[in-house]
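1. coordinates only, sequence not included:
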């Protein structure tokens, strides 16, 4: 320790403190000297979830001058992992006290984002409360984020549209909107994220309209194989100019139990007609054509993956820690 200058110690601590904040807090307890070296990096990388942790962080941040609030990497969730798993099995309660808590969660999360925005480089935002997600994500997209390069959002998100609000963003992962129809229209994504090179859209569920929108953005001609574009496409769709990788993740449809019954004459006649395609089938038909024709696009890689996402909170947190 004594043979290295202070600036090298600071550099070592900076590279070491890229987890959820535990390393910086532990280093600050080693000695007075190490505490002084680690102090500028106490907020460099943080994982915060739930109202209690958000409240504590806001109190600490607002007691510091702006120069001491340098948050570079942030995982932020309005609910704890335990609460997210619990609420997956039931609807969010809407009692007066619960709604007050949701408002408090949104307010504290918004204040954290506001404090972090000037220095933030990577952000994973999980908004599990359905009443909180649209306004909180909308607030995020209205903030100037001059340094943000990687963004992952899980929650019912609105679309970024403010011009150059994310001027350096290169990687974007959006999850939680089952049918994000409109995301690619009017060049809004290009305007908000001019440097975007990687786009991942997760959680699609019976979204034929978005699949057609994506197809229209990649191939501005009629679909082949008898697939027709809807006449409702009144606005042009386009992908960001610098985009090189696209990954679309689709929820596998859940199987419903089949009820055994004796069909009536009308039901037998109906069953002999051409089978009606479900929303999932229509979506997958269009997405499969996108994959088949990916060589015709300017993108280096186009993937469509079908699967189940049981624990989005845990997945988002792990990917954030890995720097994905």
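-> On my side now, so go ahead. None of the values given here were measured: they were computed from a predicted structure.

2. contacts and neighbour counts: CA atoms only from here.
-> Noted.

3. and the next helix or strand past whichever helix in the chain runs longest?
-> Ranked by residue count and defined by DSSP state H, the top helix of the chain is helix 96-116. For helix 96-116, the following helix or strand on the C-terminal side (DSSP states H and E) is strand 122-126.

4. can you give me the strands for the stretch 51-200 of the chain?
-> Along the stretch 51-200 of the chain, counting by DSSP state E, counting those that start in this stretch, strands occupy 73-77, 122-126, 150-154, 171-175, 198-204.

5. so for residue 212, which of those sits nearest?
-> Smallest distance to residue 212 across those (C-alpha to C-alpha): 12.9 Å, for strand 198-204.

6. and the contacts of that closest one?
-> 170-179, 243-251, 309 (C-alpha atoms under 8 Å, 6 or more residues apart in numbering).

7. mind running it again at 7 Å?
-> Around strand 198-204, the neighbours that count as contacts under C-alpha atoms under 7 Å, 6 or more residues apart in numbering are 170-179, 243-251.

8. picking up where we left off before, which elements pack onto the longest helix of the chain?
-> When contacts are defined as 3 or more C-alpha pairs under 7 Å, 6 or more residues apart in numbering; DSSP states H and E, helix 96-116 packs onto helix 50-62.

9. and the helix it packs on, what's buried?
-> 50, 51, 53, 54, 55, 57, 58, 61 (16 or more other C-alpha atoms under 10 Å).

10. and those residues, which two are furthest apart?
-> So, the buried residues of helix 50-62 by C-alpha to C-alpha: farthest apart are 50 and 61, at 16.6 Å.

11. so residue 249 touches residue 308, yeah?
-> No. Assessed by C-alpha atoms under 7 Å, residue 249 is found out of contact with residue 308, at 9.2 Å.

12. if I look at residue 184, how far off is residue 118?
-> Separation of residue 184 from residue 118 (C-alpha to C-alpha, to the nearest Å): 27 Å.

13. for comparison:
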């Protein structure tokens, strides 16, 4: 490696850092010169899923060089009951440079994991955010999160919120509103998972989309969002006439509001596990799947066109 041009070494290291840090750790132990060359890529792509990994990463990060600390671009974090504060510290420490963030909260306690770090810390470069929370915690976030004087997520374009519990459309809309007021005008694509399918869903969705006069119960879809994906969960199976009405709404939203509405129907009662989320995230980082696949345009068959 010492005989290779530095430009080629940097290209190799850039390709080697997409597996959540495994290859980078191996390369850094090869030689002193390679260890130094790895510094600007050291934390480029990181996944921490246990309390032990979170505390180990936090210790390594705080002791690393400034180039290494500035290398964080893609981050996957699972926050459990024992790792709430260390997890918050990681979010705050990496907020300046991280571009994509997947946050999975599995904590079951009376407080609110990652509340302050996620909604009250500025993430100036964050483009894509995926959040998996228990719905009750997200309700608490909404109730106690005043709007920031300036957007804390100014470059956010992709947002995916996935409660571990099924949630009503009203909850989903309030959730979008909270994150949208933290984002700037670039937020274009929103996905909400685990929305509870009901027989009155189509009427409520019409109000949200501005396709019928509102009653002031549900907040409208924020201005600027052009791709809106709902993952519905039907406890006793989808109601056929509602499904047909939702398909009609997809066409009306595109024609009358220029909104690409896509309604998907979940088949797993329990939703995805943290392991499922990590596997999907790793497939994106290694290039096997396009990042935009999480914000599908057409029922999982086409990717959203780049803007």
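-> Cool, the structure landed. A quick note: this is a predicted structure, and the numbers were derived from the prediction, not measured.

14. please work out the TM-score for the two chains.
-> Here the TM-score for the pair of chains, by TM-score structural alignment, normalised by the length of structure 2, is 0.74; 269 aligned residues with a C-alpha RMSD of 3.2 Å.

15. before we move on, back to that, looking at the buried residues of helix 50-62 of structure 1, which is nearest residue 11 of structure 1?
-> For these, the nearest to residue 11 of structure 1 is residue 61 (23.0 Å; C-alpha to C-alpha).

16. tell me how far the closest one lies from residue 49 of structure 1.
-> 16 Å.

17. got the contact list for residue 132 of structure 2?
-> Contacts of residue 132 of structure 2 by C-alpha under 7 Å, 6+ apart are 103, 104, 105, 161, 162, 163, 164.

18. coming back round to it: who's more crowded, residue 249 and residue 308 of structure 1?
-> residue 249 (19 against 13; other C-alpha atoms under 10 Å).

19. tell me the residue in structure 2 aligned with the more buried one.
-> Correspondence of residue 249 of structure 1 to structure 2, assessed by TM-score structural alignment: residue 231.

20. on the three-state scheme, its match is what?
-> strand (DSSP: H, G, I helix; E, B strand; the rest coil).

21. and the helices in structure 1?
-> So, for structure 1 - with DSSP H - the helices run 6-16, 22-27, 32-38, 50-62, 81-87, 96-116, 133-142, 188-192, 208-218, 265-271, 279-292, 312-322.

22. the first one vs structure 2, mean deviation?
-> Compared with structure 2 after the fit, helix 6-16 of structure 1 shows a mean deviation of 2.1 Å (mean C-alpha distance after the TM-score superposition for structure 1).

23. that helix: which residues count as buried?
-> 10, 13, 14.

24. before we move on, what about the last one?
-> By neighbour count, and taking 16+ other C-alpha under 10 Å as the criterion, the buried residues in helix 312-322 of structure 1 are 312, 313, 316, 317, 320, 321.

25. re the thing from before, quick one: work out the angle between the longest helix of structure 1 and helix 133-142.
-> 10 degrees (axes from the mean of the first three to the mean of the last three C-alpha atoms, to 10 degrees).

26. quick one: the alignment partner in structure 2 of residue 314 of structure 1 from residue 229 of structure 2, how far?
-> Under the alignment by TM-score structural alignment, residue 314 of structure 1 pairs with residue 275 in structure 2. Per C-alpha to C-alpha, residue 275 of structure 2 is found 23 Å from residue 229 of structure 2.

27. off-centre distance for stretch 108-119 of structure 1?
-> 17 Å (C-alpha atoms, centre = their mean, to the nearest Å).

28. the nearest residue to residue 38 of structure 1 once chain neighbours are set aside: how many residues sit nearby?
-> Leaving out its chain neighbours, the residue that sits closest to residue 38 of structure 1 by C-alpha to C-alpha, 6 or more residues apart in numbering is residue 28, at 5.7 Å. Residues near residue 28 of structure 1, counting by other C-alpha under 10 Å, number 18.

29. quick one, what contacts residue 170 of structure 2?
-> residue 218.

30. brain fart, residue 10 of structure 1
-> residue 37.

31. how about a cut-off of 8 Å?
-> 37, 38.

32. please apply the same query to residue 196 of structure 1.
-> 168, 169, 170, 171, 172, 190, 240, 242, 243.

33. check the gap between the counterpart of the first one in structure 2 and residue 115 of structure 2 for me.
-> Under the alignment by TM-score structural alignment, residue 168 of structure 1 pairs with residue 155 in structure 2. According to C-alpha to C-alpha, residue 155 of structure 2 and residue 115 of structure 2 sit 20 Å apart.

34. likewise for residue 252 of structure 2?
-> In terms of C-alpha to C-alpha, residue 252 of structure 2 sits 36 Å off from residue 115 of structure 2.

35. next: residue 226 of structure 2.
-> Counting by C-alpha to C-alpha, the gap from residue 226 of structure 2 to residue 115 of structure 2 is 27 Å.

36. before we move on, back to that, what is the burial count for the match of residue 168 of structure 1?
-> 19.

37. which residues are in contact with the residue most central in space within structure 2?
-> Nearest residue to the geometric centre of structure 2 (C-alpha atoms, centre = their mean): residue 130, 1.1 Å. Listed by C-alpha under 8 Å, 6+ apart, the contact set of residue 130 of structure 2 reads 101, 102, 103, 159, 160, 161, 162.

38. turn these into a markdown table, including distance to residue 83 of structure 2 and neighbour count.
-> Formatted as a markdown table, the contacts of residue 130 of structure 2 follow (distance: C-alpha to C-alpha, whole Å; neighbours: other C-alpha atoms under 10 Å):
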| residue | distance to residue 83 of structure 2 | neighbour count |
| --- | --- | --- |
| 101 | 17 | 21 |
| 102 | 16 | 21 |
| 103 | 13 | 24 |
| 159 | 24 | 24 |
| 160 | 23 | 21 |
| 161 | 21 | 23 |
| 162 | 20 | 24 |
